[in-house]
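**Student:** quick one, fold the following:
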Amino acid sequence: MRSFDFSPLYRSTIGFDPFFDLFDRIFSNETNQSGYPPFNIEKIGDDHYRISIAAAGFTEDDLNIEVRDHELIVSGRKERDDENRVFLHRGIAERAFEKRFQLADYVKVVDATLENGMLHIDLVREVPEALRPRRIEIRTPGGKTIEGKAVEAGKAEAKKLEKAEQ
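**Tutor:** I've put the predicted structure just below:
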């Protein structure tokens, strides 16, 4: 498995989204999680994400999704019903699993669906308005500001601008 080092990106950002931590843990060789079951993480919009987990053979009752302390925990445990069956070959993995995903601040789980053996977990990042980035207007000394643009105005033009603003 390849290991990707995202640390140079950390150095050039201040307070950046902790999703890099998530990707760093996924791609590092130091993770304690197995590759079972396989999963995808998709960005499906500016603030919308989807985790898709291959959960073939599991039903809704076999799966559990829980959010605790900014951590999404997905687990599956299938009831064993093979006492009366004799397998000549058993290649379909139906073993219990637990996957943990660290959630960034303001990321919420909004939906989960099980369709065609795939468990889809939809996430949305909702940053409060007070914490969202805002544009700061740059002004020049002595100039008037109209709609975010500085205007150098003579006395006659300044009077016209003041009347127009009123």
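
**Student:** C-alpha only now, for contacts and for neighbours.
**Tutor:** Fine.

**Student:** the nearest residue to Glu71 once chain neighbours are set aside: neighbour count?
**Tutor:** Closest residue to Glu71 apart from its sequence neighbours, by CA to CA, 6 or more residues apart in numbering: Gln102 at 4.6 Å. Using other CA atoms under 10 Å, Gln102 has 19 other residues around it.

**Student:** what do you get for Met118?
**Tutor:** When neighbours are defined as other CA under 10 Å, Met118 has 17 of them.

**Student:** so the residue nearest the centre of the chain versus Leu9, what's the distance?
**Tutor:** Centroid-nearest residue in the chain: Tyr49, 5.1 Å away (criterion: CA atoms, centre = their mean). Here the criterion is CA to CA, to the nearest Å. By it, Tyr49 lies 21 Å from Leu9.

**Student:** another for comparison:
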Amino acid sequence: MMTKPTFGTHPFLLGFDELERLVERTARSSDGYPPYNIEQTGEAGFRITLAVAGFSMEDLSITLEDAQLVVRGRARDEGERIWLHRGIAARQFQRAFVLADGVEVTGATMKNGLLHIDLQRSIPENVVKSIRIETAQD
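**Tutor:** Have a look, this model is predicted:
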């Protein structure tokens, strides 16, 4: 039985094996919390919106780690409350997004329990470079 080549081992995609490992690690770390949206805000703009009800700005951190945008939330200890019903989740979380080369974070805002992270992709210039072919010497 022939196996299908994976993204990192495809013969036309050289040097992308690290990207494949990054995507796999990101997919494994996701448990669905907190919920999020990704929208296109322009030709080269994006916005990630995470529902972070119950978190203050001090409870949240956004970092760039290699090619990943990582959002972490750490809920504060609320003391000795006695809950009769607790339907609003406020557990700690880590959500990671893999960013392509040229995608930069342009800002982050929080409003009405939603954390908005704005991204902008720079349009790369087309580069054409000729490679000289030399005669091999044995």
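
**Student:** quick TM-score on the pair, please.
**Tutor:** Here the superposed chains carry a TM-score of 0.70, computed using TM-score structural alignment, normalised by the length of structure 2; 109 aligned residues with a CA RMSD of 2.4 Å.

**Student:** Ala96 of structure 2 maps to what in structure 1?
**Tutor:** Taking TM-score structural alignment for the superposition, Ala96 of structure 2 sits opposite Arg100 in structure 1.

**Student:** now its match: which helix or strand?
**Tutor:** In this structure, Arg100 of structure 1 sits in strand 97-102 according to DSSP states H and E.

**Student:** any idea how far the following helix or strand past that strand is from the chain center?
**Tutor:** From strand 97-102 of structure 1 onward toward the C-terminus, using DSSP H and E, the following helix or strand is strand 107-115. Computed by CA atoms, centre = their mean, to the nearest Å, the separation of strand 107-115 of structure 1 from the middle of its chain amounts to 12 Å.

**Student:** next one: stretch 63-79 of structure 2
**Tutor:** Centroid separation for stretch 63-79 of structure 2 versus its chain: 12 Å, with CA atoms, centre = their mean.

**Student:** tell me which residues in it are buried?
**Tutor:** Using 16 or more other CA atoms under 10 Å as the test for burial, stretch 63-79 of structure 2 gives Gln68, Leu69, Val70, Val71, Gly73, Arg74, Ala75.

**Student:** quick one: the helices in structure 1?
**Tutor:** Along structure 1, the segments classed as helices by DSSP state H run 7-11, 19-27, 155-165.

**Student:** contacting residues around the equivalent of the residue nearest to the centre of structure 1 over in structure 2?
**Tutor:** Following TM-score structural alignment, the counterpart assigned to Tyr49 of structure 1 within structure 2 is Phe46. The contact partners of Phe46 of structure 2, taken as CA atoms under 8 Å, 6 or more residues apart in numbering, are Ile38, Glu39, Gln40, Asp118, Leu119, Gln120.

**Student:** so for the last one, what's the nearest residue that isn't a sequence neighbour?
**Tutor:** Taking CA to CA, 6+ apart as the measure, Gln120 of structure 2 lies nearest to Gly45, with 4.5 Å between them; neighbours along the chain are not counted.

**Student:** and if you look at the fifth one?
**Tutor:** In space, Leu119 of structure 2 comes closest to Val105 once its chain neighbours are excluded; the distance is 4.5 Å by CA to CA, 6+ apart.

**Student:** re the thing from before, ok, which of the helices of structure 1 comes nearest Glu60 of structure 1?
**Tutor:** helix 19-27 (25.5 Å; CA to CA).

**Student:** tell me which residues in that closest one are buried?
**Tutor:** Within helix 19-27 of structure 1, the residues that qualify as buried are Phe23, Asp24, Arg25, Ile26, counting by 16+ other CA under 10 Å.

**Student:** related to what we said a few turns ago, need the buried residues of stretch 63-79 of structure 2 in TSV (columns: distance to Lys111 of structure 2).
**Tutor:** Shown next, in TSV, are the buried residues of stretch 63-79 of structure 2 (distance: CA to CA, whole Å):
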residue	distance to Lys111 of structure 2
Gln68	24
Leu69	20
Val70	19
Val71	16
Gly73	16
Arg74	18
Ala75	18
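
**Student:** is it true that Val124 of structure 1 touches Lys108?
**Tutor:** Yes - between Val124 of structure 1 and Lys108 there is a contact under CA atoms under 8 Å: 5.5 Å.

**Student:** in structure 2, which spans are strands?
**Tutor:** Here structure 2 has its strands, by DSSP state E, at 36-40, 45-51, 60-65, 68-73, 93-98, 103-111, 114-121.
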